[in-house]
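In: Kindly return the folded structure for what I paste below:
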Amino acid sequence: MDTLLSLRVFAEVAEHKNFSAVAERLNISPAMTSKHVKHVEARVGARLLNRNSRNVSLTEAGAQYLQTIRPLLDGLMEAEAQLSTDSLSPRGTLKLSLPVWMSNPDFAAILTTYHQQNPHVTFDVDLSGRKINMVEEGVDLALRVAFKLDEGLIARKLAEVTFQMVAAPAFLDRFGRPQTPDDLNNAPMLAYSHVAADGRVKFGGENGMDVKLDPILKSSNESILHQAAIAGMGFAMLPNWAAQNDVKDGRLEAVLPTVEWPKLHIQAIYADRSYLPAKVRSFLDFLAGPDGVSAVLK
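Out: Just a heads-up that it's a prediction; the model follows:
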């Protein structure tokens, strides 16, 4: 049996979690697809996939093995493409995981500009905001403001994100307009669970102080926090660029605008590989360039 083909079949099944879909995609029978996976498992001496009539998932050994062979398979595909086209150009599907707040016209324009320059790259974008396993789910690149790195992942800083405290005018009419940060202690907060789940917010720079608000709504979905702030539910800490139009149009007010609120970095998270596929490397460079994320956040 062709071991290289078996490795490709295993990687496809691991990422798509469906034997039948992969069989159709590769134009082989479902039975042969299963034989290829069993061939790989026999070679490594370990079960790589858990499967039943409904679900397919990676075992711990399978996730580790996929992380090892995926860049090798990608490299081989690009080497073949280079020989056939005499140029190493980005191509294939780029699977991205983005924060919910990147579902906006500015980031859509980034994707559009990149695709115009790299027409052989297509996008598969997840905006669920959930915690992901990049290796098991076959995600090429994740953009995060706060992210605890799992083993085997690295982060590249793309741009600085400055935040501001905001609230709806009607809410401030009821609650009162804080004059100092201490006025925010125990105030109702709409808290982003990945950054300030306990309601604690640092101000005044690196050596600043904390205020402790009372989280009445916690979510990993930034959009619901934003909309709840506009509805008058409480205080929210939002990126400047995301809140600025609402502040300008009067739907939100900046609270204590002279206070130095937190600054965080948006990071690109990807697998720690000695070889990055051209589609990932080129998109990373584009995001870090003058037409990338920094242009949106300025």
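
In: from here on, contacts and neighbour counts on C-alpha atoms
Out: Fine.

In: now for stretch 182-192, what's the gap between its first and last residues?
Out: 20 Å (C-alpha to C-alpha, to the nearest Å).

In: so how far is that stretch from its chain's centroid?
Out: Relative to the mean C-alpha coordinate of its chain, stretch 182-192 is positioned 27 Å out (C-alpha atoms, centre = their mean, to the nearest Å).

In: Can you tell me what sits against it?
Out: Taking contacts as C-alpha atoms under 8 Å, 6 or more residues apart in numbering, the residues outside stretch 182-192 that touch it are 178, 197-199, 211-222, 225, 228-229, 233-237.

In: show me where the chain has helices.
Out: Under the criterion DSSP state H, the chain contains helices at 3-16, 19-26, 30-44, 60-85, 105-117, 134-137, 169-175, 222-231, 240-248, 278-288, 293-297.

In: do you know which of these lies nearest Arg156?
Out: Comparing the helices of the chain against Arg156 with C-alpha to C-alpha, the closest turns out to be helix 278-288 (8.7 Å).

In: Direction-wise, compare the closest one with helix 105-117 and give the angle.
Out: Using axes from the mean of the first three to the mean of the last three C-alpha atoms, to 10 degrees, one finds that helix 278-288 and helix 105-117 are set 130 degrees apart in direction.

In: so what does helix 278-288 touch, helix or strand wise?
Out: Secondary-structure packing of helix 278-288 (3 or more C-alpha pairs under 8 Å, 6 or more residues apart in numbering; DSSP states H and E): strand 92-97, strand 153-167, helix 293-297.

In: what's the angle between it and strand 92-97?
Out: Orientation note: helix 278-288 sits at an angle of 50 degrees relative to strand 92-97 (the same axes, to 10 degrees).

In: now the other sequence, so there's something to compare against:
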Amino acid sequence: MDTLVSIKVFCEVVRVGSFVGAARHLGVSSPMASKHLVHLERHVGARLLHRTSRKLSLTEAGQFYYDKCVDALDVLEQAEAALADRQGEPAGVLRVTAPVWFANDRIARLLAQYQKQHPKVVLDLYLTNSKIELAQAGMDLAIRVTHEPEPQLIVRKIGTVQLVLVSSPAYIGAMGMPQSVQDLEKYGAVIPNYRDRNDYLLHGPDGRMKFQLNSLMKLNDTTLSRKLVIAGMGIAMLPAWLVEEDVRQGRLLRLLPDHDSPPLDIFASYISRQYQTAKVRSFIDFFSAAMAP
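Out: Predicted structure coming up:
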């Protein structure tokens, strides 16, 4: 068996915590993933993983070997990326973390277009609303929506997005359509639990208005928030891209459409300029152009 492939399988098993998950991600069968680990343990002459029916855990030797393998694979990947840079063609695995609400139709179309333009780049997209350490998580790039970019990262603004106030026809049919910002106090809302506060800002005909939403539920999954509101659970302030098709199809109603929220900046962030390889540059340049007004 190819020992380098076995090393990649071993590292992926440790990263995802299971043979099934690693096999699915790498495009091999679970039995083949197990064979790779057996081959690797025979090759190094040490047991690398404790395996039970419930969980996997690294042995002391496995932890030492895993740390070294991760470093070695990073070096190999950087070498491949550097070679691709010399040839001027983006290539290799591009690991990107982005907000959960990036799981929408518009972003899906853009990702498909990007992959068509750069077929040698394999996107590994991790959606989370939590901020993660890029180096520690092995990420090349983070897409973040914030007013305050992290000073330790190199950032480039690639676009903006607005939050819009929406609800279902059924809920508004029962509660009535709000006529002013002050009316919002009587509605229940689905709000994110990763925000420090539940107050929002809208600009309307009467100027700038601050208001609070009364929480019915808090959660950290923006796409589930959308589904809950469609199902009739109150109102929500959601990214316009996430709900634009729902509004168009009548599944959701835009509330107070003559009021706009301040646009939120979307930044691409990466660790340092040495990590701005051709694949990173290609992704940033593509989305900057695609998100331009």
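
In: Superposed, how do the two chains score by TM?
Out: Here the TM-score for the pair of chains, by TM-score structural alignment, normalised by the length of structure 2, is 0.70; 266 aligned residues with a C-alpha RMSD of 4.4 Å.

In: Asp140 of structure 1: which of the helices and strands packed on helix 278-288 of structure 1 is closest?
Out: Short answer: strand 92-97, nearest of those by C-alpha to C-alpha, at 5.2 Å.

In: If you count neighbours, what's buried in that closest one?
Out: Using 16 or more other C-alpha atoms under 10 Å as the test for burial, strand 92-97 of structure 1 gives 92, 94-97.

In: Could you dump those into CSV and include distance to Leu153 of structure 1?
Out: Compiled in CSV, the buried residues of strand 92-97 of structure 1 are given as follows (distance: C-alpha to C-alpha, whole Å):
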residue, distance to Leu153 of structure 1
Gly92, 22
Leu94, 17
Lys95, 16
Leu96, 15
Ser97, 14
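
In: ok, of these, which one's closest to Ala14 of structure 1?
Out: Among the buried residues of strand 92-97 of structure 1, Lys95 lies closest to Ala14 of structure 1 (C-alpha to C-alpha), at 14.5 Å.

In: Mind telling me what the closest one corresponds to in structure 2?
Out: For Lys95 of structure 1, the aligned position in structure 2 is occupied by Arg95, per TM-score structural alignment.

In: For its match, give its distance to Leu49 of structure 2.
Out: With C-alpha to C-alpha as the criterion, Arg95 of structure 2 and Leu49 of structure 2 are 26 Å apart.

In: One more: Lys157 of structure 2?
Out: Applying C-alpha to C-alpha to Lys157 of structure 2 and Leu49 of structure 2 gives a distance of 43 Å.

In: More neighbours: the two, which one.
Out: The residue with the greater number of neighbours, taking Lys157 of structure 2 and Leu49 and applying other C-alpha atoms under 10 Å, is Leu49; the counts read 20 against 16.

In: what's the nearest residue to that one if we skip its chain neighbours?
Out: Leaving out its chain neighbours, the residue that sits closest to Leu49 of structure 2 by C-alpha to C-alpha, 6 or more residues apart in numbering is Leu58, at 4.6 Å.

In: Number of residues surrounding the one you found?
Out: Once other C-alpha under 10 Å is used to define contacts, Leu58 of structure 2 is seen to have 16 neighbours.

In: show me the contacts for the equivalent of Asp199 of structure 2 over in structure 1.
Out: Taking TM-score structural alignment as the criterion, the aligned counterpart of Asp199 of structure 2 in structure 1 is Arg200. Arg200 of structure 1 sits next to 210-213 when contact means C-alpha under 8 Å, 6+ apart.

In: quick one: Leu238 of structure 2 and Val161 touch, right?
Out: No. Contact criterion C-alpha atoms under 8 Å: Leu238 of structure 2 and Val161 do not qualify, at 10.1 Å.

In: Have a look at those two and say which one is more surrounded.
Out: For Leu238 of structure 2 versus Val161, the count of surrounding residues by other C-alpha under 10 Å is larger for Leu238: 21 against 16.

In: In contact with the more buried one, which residues are there?
Out: Applying C-alpha under 8 Å, 6+ apart, we find Leu238 of structure 2 in contact with 163-166, 222, 226.

In: so which of those residues persist in structure 1?
Out: When you map the contacts of Leu238 of structure 2 onto structure 1 and apply both residues aligned by TM-score structural alignment, their matches' C-alpha atoms under 8 Å, the shared contacts are 163-166, 226.

In: one step back: please spell out the ChimeraX selection for the buried subset of the contacts of stretch 182-192 of structure 1.
Out: Here the buried members of those are turned into a ChimeraX selection, burial being counted by 16+ other C-alpha under 10 Å:
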select :197,198,199,211,212,213,214,215,217,218,220,221,222,225,228,229,233,234,235,236,237
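
In: From the contacts of stretch 182-192 of structure 1, which land in strands?
Out: For the contacts of stretch 182-192 of structure 1, the ones inside strands are 211-212, 214-219, 235-237, with DSSP state E as the criterion.

In: And those residues, which is closest to Lys131 of structure 1?
Out: Distance to Lys131 of structure 1, by C-alpha to C-alpha, is smallest for Ser219 among these, at 12.4 Å.

In: so who does the closest residue to Val145 of structure 1 other than its chain neighbours touch?
Out: With sequence-adjacent residues excluded and distances taken as C-alpha to C-alpha, 6+ apart, Val145 of structure 1 is closest to Ile266, at 4.3 Å. By C-alpha under 8 Å, 6+ apart, Ile266 of structure 1 lies in contact with 143-146, 157-161.
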